[in-house]
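Undergrad: Sequence and predicted structure, then a few things I'm wondering about:
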Amino acid sequence: MKHYSAAVIPGDGIGPEVMEVGLSLLQSIADIHGGISFQTESFPWNCQYYREHGRMMPEDGLQRLRPFDVILLGAIGAPGVPDHISVWELILPIRRSFQQYVNLRPIKLLRGLESPLRYKQHDDLDFVVVRENTEGEYSNMGGRLHVGTPYELAVQNNVFTRYGIERIVRFSFELAKATGKTRLTAATKSNGINHSMPFWDEIVKEISSDYPDIETQLTHIDALSAFFVSRPESFDVVVASNLFGDILTDLGAAVVGGLGLAPSGNINPEKQYPSMFEPIHGSAPDIAGKGIANPIATLWSISMMLDHLGERELGKLVLDSIEDVLIAGEVRTPDIGGKATTRELGDAIREQLYRRGG
């Protein structure tokens, strides 16, 4: 019997709603497999916790998360608590302290869905973006001076290290190699950002020499954004800095059906620390409590979690079950053209999981 431990942070808004469905799916997976179990522990760290305690998590929060195999996050953010507090005091400390330097986001049009790009088919929209997750443009370097005066200023420093660039670029090449992909595209803006981006480009070129069978291309972020729409079929693996990867993956989610379908993994590849899996749709306070949030991004994130744990057959089982329900087209949440509730869609996927795996 294999035992996996998961720290659960349901979070804010629709986070608890989609997490409830995700935890039900985990139990179903354990029922089907018989040889694995999941021990979960929930932590009430969210914006309400901040309002009550003046911080997003307790002082020993990271120490409490450290022993777990993985972390499941629902969503963070609520009106009245600035994003730079909710994100910078919870999500980013977890990513950085646990060296989750890979943010992995598949851009894949699921079977049963149609892309807003009507002229693109499923085979055209199936690639992955690898986003550097611990430095770059989101480095906590800088500050404000002369606050409240007419000559107030703000300085935000981007931090790019050789170590950080090398490990994310090499991970991306290894991912391409392991999955049989032949193309790697690196996002850049070296024609406008004249120090960090040429540095990034140089390291991409250096490492590419170790992978002669993989076609490597450096593409400016503005053109790359356009190509995500006009020719997404030209991509296999895309590697990008923290900011560029963040923007590209929201665009990627839009062209495959929306943020409610978009999963992600914050990965520590060496497994020295827990990795964290989360949907990228955010807390969506406008629909919170209505029971209509799409749980697919959370369930797909759990599929990615299973892959990370080495349970790839189970990860595939989850994704195949999601696609089966979408192909049938009978149970869908409003964001993808249906009237089903969060729970109803989750139950339909679980039922298909039992059919396939039972």
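TA: Good, I have the coordinates.
Undergrad: C-alpha from now on. contacts and neighbour counts both.
TA: OK.
Undergrad: longest helix anywhere in the protein?
TA: helix 15-33 (DSSP state H).
Undergrad: helices and strands around it, which ones?
TA: strand 36-42, strand 70-75, helix 296-308, helix 342-357 (3 or more CA pairs under 8 Å, 6 or more residues apart in numbering; DSSP states H and E).
Undergrad: want to throw the ones you listed into a markdown table with distance to residue 105 and mean neighbour count?
TA: Listed next are the helices and strands packed on helix 15-33 as a markdown table, based on distance: least, CA to CA, whole Å; neighbours: other CA atoms under 10 Å:
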| stretch | distance to residue 105 | mean neighbour count |
| --- | --- | --- |
| strand 36-42 | 24 | 14 |
| strand 70-75 | 15 | 26 |
| helix 296-308 | 9 | 25 |
| helix 342-357 | 21 | 20 |
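Undergrad: ok, and here's another one to check against it:
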Amino acid sequence: MKTYSVAVIPGDGIGPEVIRESLKVLKTVEEIHGGIRFTYDTFDWNCAYYLKHGRMMPENGLEILKDYDVILFGAVGDPSVPDHISVWELILPIRREFQQYVNLRPIKLLRGLESHLRYKNHEDLDFIVVRENTEGEYSSMGGRMHSNTPHEMAVQNNVITRFGSERILHYAYRLAEQRSKQRLTVATKSNAINHTMTFWDEIVKEVGANYPHIDTELYHIDALAAYFILKPETFDVVVGGNLFGDILTDLGAAMVGGLGLAPSGNINPEKNYPSMFEAIHGSAPDIAGKGIANPIAQIWSVSLMMDHLGMPELGKLILDGIEEVVSEGEVRTPDLGGNAGTERMGDAIVSKIKELAKKKRYNKMIKASH
């Protein structure tokens, strides 16, 4: 029996609601596989914790987390605490301290759903974005001067290092090698940002020389955003810096049905530290407590977790279960045009996973993962 330790941080807003459904899926995976077990510890680190203790997590919070295999994260953010505090004191320290330098975000239109791009189908919308996750525009470099005067100013530096750029590009290229199109698209803006972005472009060419069999294209970010809409079928793996990747993946989520369908993995590929899996929809305080949040993104993040733990067969089973429920169309949350609640959607996905696991081809896959 292989045991994996999971640190669970439900967080704020709808985070606890969607986390509950993802834990049901993990329990189902245990039952189906038979040879794995997940142990959980839950931490109440969120904005309520901040209001009580003056910090988003204990002083030794990172030390507490470092020995877990993975982290399952719900959401962070509440109107009672400024966003720059909740984000910068919880999720960003985890990403940086644990070298989760890959933010992996699939852009995939599930069967049964229609894209807002009316002329694009499921085959056209199936690619993945690799976002650099530890430096770039989200680096805590800069400051403010002359506060509360007419001369007040603020500086935020965009930090790009050779080390950070090389490792994210190598990851993106290796991922492209595993996919059918063998194509890598790189986001840049070197025509206007003349120091960091030209440096980034140079490193792209240097790293790309090691992968001559991969079709590589560099696009300026404004053109790339337009091409997401105009010709998404041309993409396979897209890689960009922290800010560009963040914006592109929210755009991608809108293209395939909304943020309730958008999972992510904050990954340390070397597994020297725990990786963290979350939905990208945020805490959605406007619907928190109503029981109508879509749990698909959080459950899909569990599929990414299985891939990371070396069990892609189980990852596929979870994703196929999600897609079957969506395709059947009987159970949908309000954001997908239905009236099902969070719990009902989660239960439907669990039932479908169990149903699929009994089928011959899935049974063979599961046995192969032992």
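TA: Noted; the coordinates are in hand. All values derive from a computational prediction rather than experimental measurement.
Undergrad: can you redo the helices and strands packed on helix 15-33 of structure 1 as a markdown table with distance to residue 91 of structure 1?
TA: What follows is the helices and strands packed on helix 15-33 of structure 1, written out as a markdown table (distance: least, CA to CA, whole Å):
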| stretch | distance to residue 91 of structure 1 |
| --- | --- |
| strand 36-42 | 16 |
| strand 70-75 | 9 |
| helix 296-308 | 16 |
| helix 342-357 | 25 |
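Undergrad: just so I know, which of those lies nearest residue 197 of structure 1?
TA: For those, proximity to residue 197 of structure 1 was assessed by CA to CA; helix 296-308 is nearest, at 30.2 Å.
Undergrad: mean per-residue distance, the next helix or strand after the closest one to structure 2?
TA: Using DSSP states H and E, the helix or strand that follows helix 296-308 of structure 1 in sequence is helix 312-328. In the superposition with structure 2, the average deviation recorded for helix 312-328 of structure 1 is 0.6 Å (mean CA distance after the TM-score superposition for structure 1).
Undergrad: Residue 124 of structure 1 is nearest to which of the helices and strands packed on helix 15-33 of structure 1?
TA: helix 296-308 (19.8 Å).
Undergrad: got the contact list for the residue positioned nearest the centre of structure 1?
TA: Compute the mean C-alpha point of structure 1, and by CA atoms, centre = their mean the closest residue is residue 264, 1.9 Å away. By CA atoms under 8 Å, 6 or more residues apart in numbering, the contact set of residue 264 of structure 1 is 103-106, 277-280, 301, 304.
Undergrad: That one - that's part of a strand, no?
TA: Yes - counting by DSSP: H, G, I helix; E, B strand; the rest coil, one finds residue 264 of structure 1 located in a strand.
Undergrad: What residue in structure 2 is paired with it?
TA: Correspondence of residue 264 of structure 1 to structure 2, assessed by TM-score structural alignment: residue 264.
Undergrad: Would you mind giving the contacts of residue 264 of structure 1 as TSV with distance to residue 170 of structure 1 added?
TA: As requested, the contacts of residue 264 of structure 1 are exported to TSV (distance: CA to CA, whole Å):
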residue	distance to residue 170 of structure 1
103	14
104	14
105	17
106	18
277	22
278	24
279	25
280	24
301	23
304	20
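Undergrad: Buried ones among those residues?
TA: 103-106, 277-280, 301, 304 (16 or more other CA atoms under 10 Å).
Undergrad: In structure 2, point out the residues matching the longest helix of structure 1.
TA: By TM-score structural alignment, helix 15-33 of structure 1 lines up with residues 15-33 in structure 2.
Undergrad: just so I know, which of the helices and strands packed on helix 15-33 of structure 1 lies nearest residue 173 of structure 1?
TA: helix 296-308 (17.5 Å).
Undergrad: Quick check: that closest one compared with structure 2, mean distance?
TA: Looks like 0.3 Å for helix 296-308 of structure 1 (mean CA distance after the TM-score superposition for structure 1).
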